[in-house]
Structure formats: structure tokens, C-alpha cells
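> Here's a sequence, model it:
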Amino acid sequence: MAVIELGEYGADFTADPYPYYDKLRTQGPVHEVVGTGGERFWLVVGHAEARAALTDPRLSKSAARGGFEMLDEQVIGPHLLAVDPPDHTRLRSLVAREFTARRVEALRPRVQAITDGLLDAVVPAGRADLVDALAFPLPITVICELLGVPAADRDAFRAWSNEIVAPTAANAEGEAVYALGAYLTELIEDKRRAGPADDLLSALLRTRAEDGDRLSAPELRALAYLLLIAGHETTVNLIANGVRALLTHPDQLTLLQSDLDGLLDGAVEEMLRYDGPVETGTFRFATEPVAYGDTVVPAGAAVLVGLAAGSRDPARFADPDRFDIRREPRGHLGFGHGIHFCLGAPLARLEAKVALRSLLTRCPGLALDAEPGELEWLPGLLIRGTRTLPVRW
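Here you go, the predicted structure:
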């Protein structure tokens, strides 16, 4: 099977990768590809194969086991997306208690208050960039308040986060990783010196498992890094992508507005399936040869699981390119699958539902304020979304 050069697909692939994924899927569920940066890896595009890969212990999350070095692990520390059991089991167990459904639901009044304040500021204007006005500031405010990041530091954090997930220059990602690592080290030390406080970082400093285990300083820094990046970037684009899907499918927008109580939960799940915020998982590394049908991924190879591609597989979802908020989207891969399923999924769902309900209630005439083809898409295969989303009402 020929090696696929993703760079040859051009800007069309970034704006709408789904026809390309569909074409690849007709040729097989797994392909060896060369990314736009020259990196070589295997891309999984089938739904069944993606679910299998996401739970396959032969595909390690540890770059070291694959003979690779990842900058964030070197600078920040071993985070949940870069370790395997038993280390992953231990780290997740120490933080999972902070993201139970009960604890997340307790955040609803604050999420609603933040949303109301953001909309109060922009609704009178009649138009806005939805990313800047709502989709970004809501989740960044929530996660920073949750972790105890000072409000004055959030603009700097936004700049670092943007460069890490969608760098604008060759060295921008590395500079942002180093800057964020130094910032988190200082923030954690400040909290350690200050003593008990009512925020998640302070709670994690005190957290101990039943056997007395606790997070080391590098582990705590790495966890804070992951929660800050993943805890808002995914939600930014869940909200923005979801609104964009509604505005480019006016029949579905009208349907949702007619029955927010009955349809909102399903609409958010369909948004996650149809055009979710995470295009691929982070790298996995084959510790031995792994077969998918007649295709064998060799030992030592890097693997990306196509979450967006799998969620549009016609073998799993009928008419997968149709956006249908009444669909039964169970089995979508918007938040991954298996032990690395997104820890913050309940919080992301809560924020998206509050944001969408409030926006559609207060701005019933919501419409795009730009042609879809004019939107600037985020580069790379990790986060799917646009830098801006101009809207009017």
C-alpha cells in the first residue's frame, strides 16, 4: 500500500478532511502517512479499528517505549496522555475524584453566571466573534477558577495554549511549552507556601490515596498542564464547531430552538460526532507488530487514531455526513474511548449545554456573519476548529 502524503491534499484537507478520510477508508482502515511537517506515522480511519486501537495495550502512550522524545514530557513531566498502566491507573485515580458527575454538576450555577456575564457584554452589539466572546472565555475562566490560576495570568495562558495546540511559527510551540512549564512550577510553589485553599491545585497538593501515595511535583505540574490545555481547548471548539454546524444547517437550528429541553443533550452528542473538537488522539507507539486486517503496523511505529474519521464511518453511522440532532450518536469517538477517555468530558458537556442554551435563547436570530469559506482553520491534526467565528443576531 502506498504511503499517503497528507501535505499533497492542501488547504482543503484542513478545512474539510472528511472526504479524504472517506476515500482512505474505502482503501483500508489503516494507512501509513507523512504529515504536513514531514513526520511519518500510521493513521487509523475506521471506526471499529479506532475503538480497537484506543484499547490495545500493544499501542503504548509512552514515547520512550517507542524510541521517541516528546517535548512536553521532557519539559513538563509525565501526564495522563503519555503514560500506560500502572502509572496511568495511579495518576488517574488520584485526580478522577475531582471530576465526578456530582462535583461537575455543582459547578453549573457558576458556569451559568459566567455565561450570562459574557453574553451581557456582547448581546447589545448585535454581532461578535463567537470564539472571542464566548467559546474561549467561558471554559478558560471555568478551568482557571477551578485550578486556582489568577485572573491576571489568563491572557498569557491563552497565548501559550494557542501556540501549543496550533503553533503559528516553527519555534512557537517549544517556547510556549517552556514558558508554561516555568509558570506552573512557580504557581504550584506559591500554592504550597500559601497553605490550604479552595481550588483544585491546592486540593491535589493535599491529595493522598488510601495507601498514602501522592502526586510528585513533576506529576502535579504535568497534570495541571494537561487540565489547563485539554480542559479548555476542547470545549472552545466543541462550542464553536457546534454553533457553526447549526448555522450551516438551518433546519437543525430551527428544530433545536423549537425544543431545547428535549433535544439539547442529543444535539451536543451529534456535534461531537459530526465535527468534534479533537481530530485525532495523541500519538501511540506500537510495542510489537499490530495487524488490522491485511495491514500490519510494525513495531516501533507511531500511530494516530482518527477520532473524527471514525465518527464519520458509514459502517457505524448511517448517512454519516448528515448533521442530524435527532440521531442516536452512541459510539462516537468525540472524547476518545478506553482508559484514556477524556477525564473532563462531563465538564465539557455541561459548559457546551449551558453556552448553547443561553446563546440560542438570548439570540434567536443567530446567523453566520461570514462566508464559511472565509474562516481560518486551525492547522495540524490534533484540534479541529476555526480561529474565529463571526456571528450576528
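
> Could you use CA atoms for every contact and neighbour count after this?
Will do.

> and the lengthiest helix in the chain, which residues are buried?
Using DSSP state H to define each element, the chain has its longest helix at helix 217-247. Buried residues in helix 217-247, counted by 16 or more other C-alpha atoms under 10 Å: 218-247.

> And the next helix or strand past that helix?
helix 250-258 (DSSP states H and E).

> same for that next one, what does it pack against?
helix 217-247, helix 260-275 (3 or more C-alpha pairs under 8 Å, 6 or more residues apart in numbering; DSSP states H and E).

> rerun that using 7 Å as the cut-off
helix 217-247 (3 or more C-alpha pairs under 7 Å, 6 or more residues apart in numbering; DSSP states H and E).

> Tell me the buried residues in stretch 105-114?
Quick answer for stretch 105-114 (16+ other C-alpha under 10 Å): Val111, Gln112, Ile114.

> where does His31 land in three-state SS?
strand (DSSP: H, G, I helix; E, B strand; the rest coil).

> same thing with Tyr20?
helix.

> Please provide the structure for the following sequence as well, for comparison with the first:
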Amino acid sequence: MQHRSISSAARKDSVTAPLWTATAAPGPALAPLAGHVETDILVIGGGIAGTTTALHLAEKGADVVLVEAGQPGDGATGQSGGLVAPDYIRHSPETIQQVLGAEGGERLTRMIGGSGRFVFDLIARHGIDCDARKDGFYTPAHTEALAESQRGYAAQWSSRGHAVDFIDGATARGLFGAERYCGALRFADGGSLNPLGYVRGLAAAAERSGARLFANSPVRSLARKGDVWVCRTPGGTVRAARVVLAANGGNAALHPAMRRTTLPLHVFQFATAPLDAAQRAAILPRGGAFTDKVPYLFSARLDGHGHLISAFPVSFLVRGDKALYREARRRLAQHFAAMPDPEVDYLWRGLAWVNTSFLPEIYDLGEGAIAIQACNGRGIATNSVLGAEVAEMLATGNADALSVRPRTPSPVRFHAGAALLPKLLMSMAYLSN
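Here you go, the predicted model:
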């Protein structure tokens, strides 16, 4: 990874741009769409799902065009914490079978469990400069009951050939530098990366492979005209036989069937000043990344410059920029004894789109259009794999390439009220923290 100079992140009482804008490798110089373009497959969205789909289609010789409203990574990808987490959010390899059946559950478990390895292999194959750190992803347990459950989960994963184990409380406390945990589930194939650098690298690789990518080209309309899709942007038009919607929450504005299918989970990501030597020796001394299971969840990881990156969910109770910084510092001091007076250099808004199942989805919209909806806070790993699988399915016609069976989208019931629920739940979690 190239180490770049990092400017001071403006005032310490105002929301900043994401850390990644200061540390990511530059992306390809993509022009806006101009004039009329014909293609077989149009991909809308320049995040991870879109760029991996375009890359793998181009590698298979398909004629593919990608349009992005801004620059690659401008949306949720570039605002994320950069965790590579090959784990379920609410399920285990056995409980998922109660939802999807034995065959469907095992298929999805293979995909989820292998998603971290897929990401790091993809980075290595294309030489992507994104501070890739395959040093493990952990889900710490804050109660003995949860720790006991995680022992069983580790056995479920490892019996299926995945590099997953359980570490005891003393080991976890030594690895994290945090005293509150009773143990942790460890996914050896997980880790972290610079998400903006990653998606820029994927875009560059897609372009090298023959995909045509256009930036600063927001979709003004998308409609079926006869036997083709017609996409209009401010500067031009794309006609395509098939369409992949990969704009995450933005899919709702592209196709009526996608409206009210996701809920926004707002978070604030933040990064400290580079840790000093004593802090580096005490906090995540062997690297790794973790997200715990406390309702008011806490996560932590380091980057190559020594910043500690974490996050907290948006609630109704922490309001105003100064309060946000106080909350960031409070959470760090609460977890890490080596950081009694944390210095926060960056604090930015993030957004994860979630559905009610907390599982990745592929939607069949008919007439040659599909949508990828796979964020749920695990988008870096799952979107990478699903982009490749969608490309394989489109290039070969083999529906068995998909780990997620396509289905017809259905709106979330009482969507307007449900959209407020994550913030309400996080407010209650804040009070109990």
C-alpha cells in the first residue's frame, strides 16, 4: 500500500469527509456518458456489486456498460468501515436451513463462508491497492451465554470446511485490548480494507478487461422499449438487452418493483489520530477487525496508517456535531483502557441498507432485468461474490451459478413507519448501553 500524506481532518467539532478520501489510491479517470451507446448488458451502480459484476462480465467476453451517478465508491461503499466479514448477521449454518431449507441453506453458507477468501483473492489477482488486511474478523461475546452459543457456531462452520474457531475470554481480551468480552468467534478468512480503494481498483480492473464505465452519469429514466431497455442520463442514452440494478438503496428509484424493499440504517463512522506505540501494543496488537453483538454495537479495526476505525449507530439521542464527537470519544474510552482520552480526526456519515431478512437478495424483475440487494452491513464480502455469480449467470445462462435464488421483490409492510424503526431501536439500545 502506498502511504499518502493525510491532511488534518478539519475542525474536531464538525463532520468530515470519510478517512478513505485521504488514503485511497486514485481511481480511473472516467468520463460521463455522452451520446448514444448500445450494449448487451447495462449495469447501474458503481459500488462493489456493480463493479464486480461488470468486471466478471468483461472477463467472460460480454459486452457490458456501467453507469454511475457520481464516481465509483461515492455511495455507501466509500462511507463504510471497510470490514470483510464472512459471517451471517442473525443466523448460523444450521439455523439458516430453517429459513431456506437444507440445500438452499448449505448453498448460502458456502457463499458467505467463502466470501472473505474471495475478496482477498480478487484483490491479489488484480493487484488492487486498498490496504488489504487478511488478519481475521471476530464477533466478540459479551455474555457467557452468547460465548457458549458461539462455541457451537464455530463447530458448525468448521465442520463445513471453513477456517472458523472460538477463542476464550482471556485470549479475546488480549487480542482486542478490551476487557468486556467473554470470548469470540474468529473467521480467519476475514479482515478489512480501504473500501474506496477497493472499489476504485475494481473499476480500473473492469475497464482494463473491456467494460465501458461512465461516471457522473445519474440515471434520469429507465424504461422498457420494445425488446430493449433504454436508460437516459443527462449526457446520453444506453440501449441494452439486459439490465443489472446494483445501486443498493438507489434501486428503488430505478424500477417501481424495488420501491419500499429496504430500510436505511444510518451510522456514524469515525477514525482516531494514528495510535502511539503504547496504544498499538495494547489495542488489536495482532491486527484483526471485530463487531460485537451488543444491541448498541461496537466495532474496531486498524488501518495501515495506524488509525483506529469504529462506528456507532444513529439515534434520536445524540444530536449535533459536538455531541457526535463526544460520543465517539466516549465509546473508545469505554472499550479501551489504553485510550483514556481519544483523539478523533475523522467522523463521517455512513449508510447501510437492510432488509427484513438480513440476508442477501437477488430480485428477478422480468424482461431481462435483475437487482442485487445484498448490503445489510456485510456488503463488501457478499456483494463481491454476488457480482461474480450474477456475471456467470448472465454470461452462461446457468441459474445454478447463483447462491441466492432470485425471487420477486415484495415491499416492507408499513414501510414509512418501519424506516424509523432502526433509529428508534438504536435509541433504546443507547439508553441501555
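
> What does the superposition give as a TM-score?
Taking TM-score structural alignment, normalised by the length of the first structure as the basis, the two superposed chains have a TM-score of 0.27; 191 aligned residues with a C-alpha RMSD of 7.5 Å.

> rewinding a little: and of the buried residues of stretch 105-114 of the first structure, the nearest to Gln252 of the first structure?
Closest to Gln252 of the first structure out of these is Gln112 (24.1 Å), distances taken as C-alpha to C-alpha.

> nearest spatial neighbour of the closest one, skipping sequence neighbours?
Val354 (6.3 Å; C-alpha to C-alpha, 6 or more residues apart in numbering).

> burial of the one you found, as a residue count?
Residues lying near Val354 of the first structure (other C-alpha atoms under 10 Å) number 18.

> host element of it?
helix 345-362.

> Pull the residues that contact that helix.
Ala101, Val104, Val111, Gln112, Thr115, Thr235, Leu238, Ile239, Gln257, Leu260, Leu264, Phe335 (C-alpha atoms under 7 Å, 6 or more residues apart in numbering).

> is it true that the fifth one touches Leu138?
Yes - contact criterion C-alpha atoms under 7 Å: Thr115 of the first structure and Leu138 qualify, at 6.4 Å.

> So these two - more neighbours on which side?
Here Thr115 of the first structure and Leu138 are set side by side on neighbour count (other C-alpha under 10 Å), and the busier one is Leu138, at 27 against 23.

> Am I right that the more buried one is in a strand?
No - checked against three-state DSSP, Leu138 of the first structure lies outside a strand; its state is helix.

> who's in contact with it?
Ile114, Thr115.

> For Asn237 of the first structure, see how far away it is.
From Leu138 of the first structure across to Asn237 of the first structure, the span is 12 Å (C-alpha to C-alpha, to the nearest Å).

> How about Ala128 of the first structure?
Taking C-alpha to C-alpha, one finds Ala128 of the first structure at 16 Å from Asn237 of the first structure.

> And for Leu307 of the first structure?
15 Å.

> Out of the contacts of helix 345-362 of the first structure, which two are the most distant from each other?
Ala101 and Gln257 (26.6 Å).

> quick one: which of those two has more around it?
Gln257 (15 against 12).

> Count the neighbours of the closest residue to that one other than its chain neighbours for me.
Excluding the flanking residues, the one nearest Gln257 of the first structure by C-alpha to C-alpha, 6+ apart is Leu360, at 6.9 Å. Using other C-alpha under 10 Å, Leu360 of the first structure is surrounded by 17 other residues.
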